[in-house]
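> Dropping the sequence and predicted coords here.
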Amino acid sequence: MTQVRGCNLPDDLLYDVDNHTWFQETGDGKVKLGMTTVATALAGEIVAFTPKKVGRSVSAGKSVATIESGKWVGPAKSAAAGTIVEVNEAMVSKPNTANDDPYGAGWLVILDPEDWASVKPTLTPGSEVAAPYEAKMDADGFAGCEAA
């Protein structure tokens, strides 16, 4: 597990650092998407999770869900285009699960990506994520997860 300024970033995931999201291949051609601990620390307590519906297509760089906290309302963006095949219904009823377990029970959606082979190389592997996240935190003036 990589740690950057107190933020956990599991090595077995792929990261879209700019959008604070992670991807995990599910083994059947689909990918699970969620928010990083950096995203949850920046947002604070998540109070609402409004996912797009199963069957909806999303374009690369567009939202798969709207996340709302006491500090922020905004999109959870996907680096990959595709069709939403599953949403985390448990997050709808208990959105702060993303604060408690962002890499486990707090996942957002499962996507059937359109062109994963071309998107995957644009994401940062967990084993290489420390330097890009340090740079992003510097650029954003973010002290770290423990300071949030």
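Received, thanks.

> rest of the way, CA atoms for contacts and neighbours
Will do.

> Residue 123 contacts residue 18, doesn't it?
No: if you go by CA atoms under 8 Å, residue 123 and residue 18 don't touch, sitting 10.1 Å apart.

> try it against this one:
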Amino acid sequence: MTNTHIGGASALVEVRGYQVALDRMYDPDTHVWAKSTGLGELRIGLDPLGVETSGTLAQLSVVDSGTPLVRGRAFGQLEAAKFVGPLISPVSGTALGANPAVLADPGLVEEDPFGAGWLLELAYDGTDELSSLLTIPEEIEAWFARKVDEYRLKGVIAE
């Protein structure tokens, strides 16, 4: 696994051919990541494996600012070559705003999932839901490697 840095801030490691940011929290069930952007605020996006298993993105939509969010419920819709369905919120809170660049060009999610390709910012409601997200770098790497191996074995992604 190779460590790299983007702008000195975001540590990325290579896991089974994918770049994974270790400064994020991950929902292991949905491949949605979250990163703190300030006191009680999170930015969320889709990790590279979630992007690849969906296929080429055609369209994205997310909820409007002020919309209440519930962990495990949809905060948006994804239309892609291999998948059409909901984007699932990793935590409860209130939507602060979508990434307008991604709504105009969904390809940014594929090109830069941890940077310009983020999806939504939200005010986190402060419950203990963050404890269900993966936060420890070694656990993130191990989980991501297991998922890549699983998806390759099932033929979901190429070797």
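The structure has been received and is ready for your questions. Values in this document were obtained by computation on a predicted structure and should not be read as measured data.

> follow-up on the earlier one: looking at residue 123 and residue 18 of the first structure, which one has more neighbours?
Taking neighbours as other CA atoms under 10 Å, residue 123 of the first structure and residue 18 compare with residue 123 leading, 19 against 11.

> Need the counterpart of the more buried one in the second structure.
Here residue 123 of the first structure is matched to residue 133 in the second structure, going by TM-score structural alignment.

> now the helices for the second structure?
Here the second structure has its helices, by DSSP state H, at 48-54, 100-104, 107-111, 137-153.

> which one of these lies closest to residue 124 of the second structure?
helix 100-104 (20.4 Å; CA to CA).

> Average offset of that closest one relative to the first structure?
Compared with the first structure after the fit, helix 100-104 of the second structure shows a mean deviation of 1.2 Å (mean CA distance after the TM-score superposition for the first structure).

> Now residue 132 of the first structure: closest residue in space that isn't a chain neighbour?
What sits nearest to residue 132 of the first structure in space, not counting adjacent residues and going by CA to CA, 6 or more residues apart in numbering, is residue 17, at 7.1 Å.

> what about the corresponding residue of the second structure for the one you found, distance to residue 96 of the second structure?
Residue pairing (TM-score structural alignment): residue 17 of the first structure is matched to residue 28 of the second structure. Counting by CA to CA, to the nearest Å, the gap from residue 28 of the second structure to residue 96 of the second structure is 24 Å.
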